[in-house]
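Participant: Sequence below, structure please.
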Amino acid sequence: MAAPVFLLAPPRSYTSLINAMLGQHPQAFGLPELCLFNVPKLIQMWVRTSDEMGNDAKTRHGLLRAVAEIYAGEQTMETVRMADRWCAARQQHSTASVYRELVDKIHPLVAVEKSPAYTVDIKRMLAIHKTFPDARFLHLTRHPVGQCKSVMSLYDGTFALFVNSIEFQADRAVVEPQYAWHDFNINILNFLDTVPAAQQMRIRGEDVMSDPPTHLGNICRWLGLRDDAEAIEQMMHPERSPFACFGPLDALFGNDPNFLSGPTFRPHKVKVPPLDRPAPWREDGKGLFPEVVALAREFGY
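Facilitator: Here you go, the predicted structure:
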């Protein structure tokens, strides 16, 4: 079994694009968001919960699309129904065993996945490492201003609200995405403290966006994958992934809707704003929290 690769990052950190790019490597298989390690048993993915980034129908879309593609070679309403039956037959299995079955099925290709929900709770990441002791973990960072602005632009900051990223002021409570940016990255750092250094890598998403051939090549060498021109060229086309589009009506998602509607990579240099300016989403003119600034500087911003 080839050791899988997991991208760890808060949502809106270039994870969809970079996951799809790595997944287009000829030796890899880029998965949609499986969210399997959100819960211990598969049946729990069919039970609605009230916890952070809890389960709803959309949470299962990535798994259903992956099973349809891996076992049937296509994603249609019929193959998604087959995938649903596949899951029903395994409803009492652990999610760890289901994930291992998928990884075995695509062997010798290397599974590449990102589910931002894993970063909500360190227990989810520990479960990944327990299941795959040889897994590699790519910590993907994004400047807090860029990530927080992106979160606030998506459904009016619903994600930040959903994970209780809220600031309580004297007369009201407001959505403040900095809390999530900071806490999820701290969860990742605390988890990676338990992982051997050789199995982890940190990279700034902005660097990949500005010079993908160089940084994708670095990632490939770390993973022990080919880094020749042909492999790099294939990774420059994330839109060719079978999951880089909306799925059938009964499994539409499995990824960020913005990515699904426009998965083509367009080379560009990302502007990295200063850390000492007012936060664009705040009405009071205040800037980034000191702990956010300190962590951003640790990440090289």
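
Participant: can we go C-alpha only for contacts and neighbour counts from here?
Facilitator: Noted.

Participant: what about residue 253, neighbour count?
Facilitator: 25 (other Cα atoms under 10 Å).

Participant: So which residues of the stretch 151-300 of the chain form helices?
Facilitator: 158-162, 178-192, 205-210, 212-223, 229-235, 257-261, 290-298 (DSSP state H, counting those that start in this stretch).

Participant: Of all these, which one comes closest to residue 77?
Facilitator: Nearest of these to residue 77, taken as Cα to Cα: helix 257-261 at 17.9 Å.

Participant: Now for the residue nearest in space to the middle of the chain: which residues touch it?
Facilitator: Closest residue to the average C-alpha location of the chain: residue 114 at 3.1 Å, with Cα atoms, centre = their mean. Applying Cα atoms under 8 Å, 6 or more residues apart in numbering, we find residue 114 in contact with 6-8, 15-16, 19, 31-34.

Participant: Pull out the buried residues from those.
Facilitator: Among the contacts of residue 114, those scoring as buried are 6-8, 15-16, 19, 31-34 (criterion: 16 or more other Cα atoms under 10 Å).

Participant: any chance you could map the strands in the stretch 51-200 of the chain?
Facilitator: Assigned by DSSP state E, counting those that start in this stretch, the strands in the stretch 51-200 of the chain fall at 110-113, 136-141, 166-168, 173-175, 200-204.

Participant: closest to residue 242 out of these?
Facilitator: Of all these, strand 110-113 sits nearest to residue 242, with 13.6 Å by Cα to Cα.

Participant: name the helices or strands packed onto the closest one?
Facilitator: strand 5-8, helix 15-23, strand 28-30 (3 or more Cα pairs under 8 Å, 6 or more residues apart in numbering; DSSP states H and E).

Participant: So for residue 274, which of the ones you listed sits nearest?
Facilitator: Using Cα to Cα, the helices and strands packed on strand 110-113 put helix 15-23 closest to residue 274, at 22.7 Å.

Participant: Check which helices and strands the closest one is in contact with.
Facilitator: strand 28-30, strand 110-113, helix 229-235.

Participant: One more, so I can put them side by side:
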Amino acid sequence: MTPAPIVIVAAPFSGSSWLAGVLGTQPGLYAVPQLCAFMADRVDELLQIFALSQDEHGDGLHRTVAELYFGGQQDEQLQAARGWLVERRGRLVGELLDELAAKVAPRRLVIPETEAPLRPIQLRRLRQWRADTQFIHLHRHPWSQGCRFAAWLQDRLFVPIDYRDYSRYPPLPDPQIPWLRANETLDRFFATLPDVSVLRIASEAFDEDFRAALTRLADFLQLGGDAAAWASLRDASDWIYAARGPRAAPGGLEAEVWAPWSDEVERLAQVPQLDAALPWRPDGLGFDPAVVALARRYAYR
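Facilitator: A predicted model of the protein is given here:
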């Protein structure tokens, strides 16, 4: 059996790719981009979903296979990775992930995941894969998350239907919807699994006291004394997946990693509030009461 995997679960734009990158620079861990692997049970189904997707869902898996098995992430290696995955189209996705975990062993596989928290069936598949998985539930204040997410959504031609507020016409993209859905789904999921190993931590904790937050994380993951040696690291640029991939597979990381925020968006994001009108809504409304209630449970004000 390979070492227990680590899965960072979070709502979109909560910092999961950044945290994976920080962990991925450490010798005992191997962090990959977002694989979106739990969208299907079988590899052939997963590849069909990737082919039909209007987004970059398949890029992270292709980049990972290209890097691990073919020594790089350029067009030639990506083409070889596609063939490698097609050869395994008859397998279960869990078997594919087992193969990746074995490839990086004795390092522990670290997977950031922002798709599964929005889809309970994907969380069930994740749980069925490895019962010994350790989960990091990363969350961010809905205001800070929403300011950045809303700015990115403005330039998107394709916005998932479940990111939209249908009380208006035309429906309005609203980042508080996926924030609430993802975090509520994760809370319910973990509540039904009393034996699950999960740490809930705020992304703001790394801004407030990076060393303390990372030490807490290292203790949870039982990384031992080596944690102190990397508790001062904040820069994930050395992570092998930190940059965008080539044209054939540019994605794999959350867009917040490279999205160019305006000074105004960043200024708003740095002053989180729960009781003010939302700057991304033209109707002057604030957060839904359910969002406020959950945010307060997470100790946000």
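
Participant: Please state their TM-score.
Facilitator: The TM-score (TM-score structural alignment, normalised by the length of structure 1) is 0.88; 290 aligned residues with a Cα RMSD of 2.4 Å.

Participant: re earlier: let me have the helices of the stretch 151-300 of structure 1 in CSV, extended by distance to residue 105 of structure 1 and mean neighbour count.
Facilitator: What follows is these, written out as CSV (distance: least, Cα to Cα, whole Å; neighbours: other Cα atoms under 10 Å):
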stretch, distance to residue 105 of structure 1, mean neighbour count
helix 158-162, 33, 18
helix 178-192, 28, 20
helix 205-210, 30, 19
helix 212-223, 20, 17
helix 229-235, 22, 17
helix 257-261, 25, 16
helix 290-298, 39, 15
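
Participant: now for these, which one comes closest to residue 140 of structure 1?
Facilitator: The nearest among the helices of the stretch 151-300 of structure 1, by Cα to Cα, is helix 205-210 at 6.0 Å.

Participant: okay, the closest one sits on what stretch of structure 2?
Facilitator: Mapped onto structure 2 using TM-score structural alignment, helix 205-210 of structure 1 spans residues 203-208.

Participant: ok so, going back, of the helices of the stretch 151-300 of structure 1, which approaches residue 65 of structure 1 most closely?
Facilitator: Comparing the helices of the stretch 151-300 of structure 1 under Cα to Cα, the one sitting nearest is helix 257-261, at 13.4 Å.

Participant: what's the average distance of that closest one to structure 2?
Facilitator: Overlaying structure 2 shows helix 257-261 of structure 1 at a mean distance of 4.4 Å from the equivalent residues (mean Cα distance after the TM-score superposition for structure 1).

Participant: Minimum distance to residue 246 of structure 1: which of the helices and strands packed on helix 15-23 of structure 1 has it?
Facilitator: strand 28-30 (15.4 Å).

Participant: start and end residues in structure 2 for that closest one, please.
Facilitator: So strand 28-30 of structure 1 sits over residues 29-31 in structure 2, by TM-score structural alignment.

Participant: which of the residues in that stretch are buried?
Facilitator: So for stretch 29-31 of structure 2, counting by 16+ other Cα under 10 Å, buried means 29-31.

Participant: same thing with stretch 70-79 of structure 1?
Facilitator: Buried residues in stretch 70-79 of structure 1, counted by 16+ other Cα under 10 Å: 70-71, 74-77, 79.

Participant: repeat for stretch 235-254 of structure 1
Facilitator: Here stretch 235-254 of structure 1 shows 235-248, 250-254 as buried, counting by 16+ other Cα under 10 Å.

Participant: And for stretch 166-179 of structure 2?
Facilitator: 172-179.

Participant: now residue 104 of structure 2, nearest residue through space, not along the chain?
Facilitator: In space, and not counting its chain neighbours, residue 104 of structure 2 is closest to residue 30: 6.6 Å by Cα to Cα, 6 or more residues apart in numbering.

Participant: what sits against whatever residue of structure 2 lines up with residue 130 of structure 1?
Facilitator: Using TM-score structural alignment, the equivalent of residue 130 of structure 1 in structure 2 is residue 128. For residue 128 of structure 2, the contact set (Cα under 8 Å, 6+ apart) is empty.

Participant: any chance of the helices and strands packed on helix 15-23 of structure 1 in TSV, with distance to residue 287 of structure 1 too?
Facilitator: TSV is the format used below for the helices and strands packed on helix 15-23 of structure 1 (distance: least, Cα to Cα, whole Å):
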stretch	distance to residue 287 of structure 1
strand 28-30	37
strand 110-113	33
helix 229-235	37
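
Participant: Which one, of the ones you listed, ends up nearest to residue 158 of structure 1?
Facilitator: strand 110-113 (23.5 Å).
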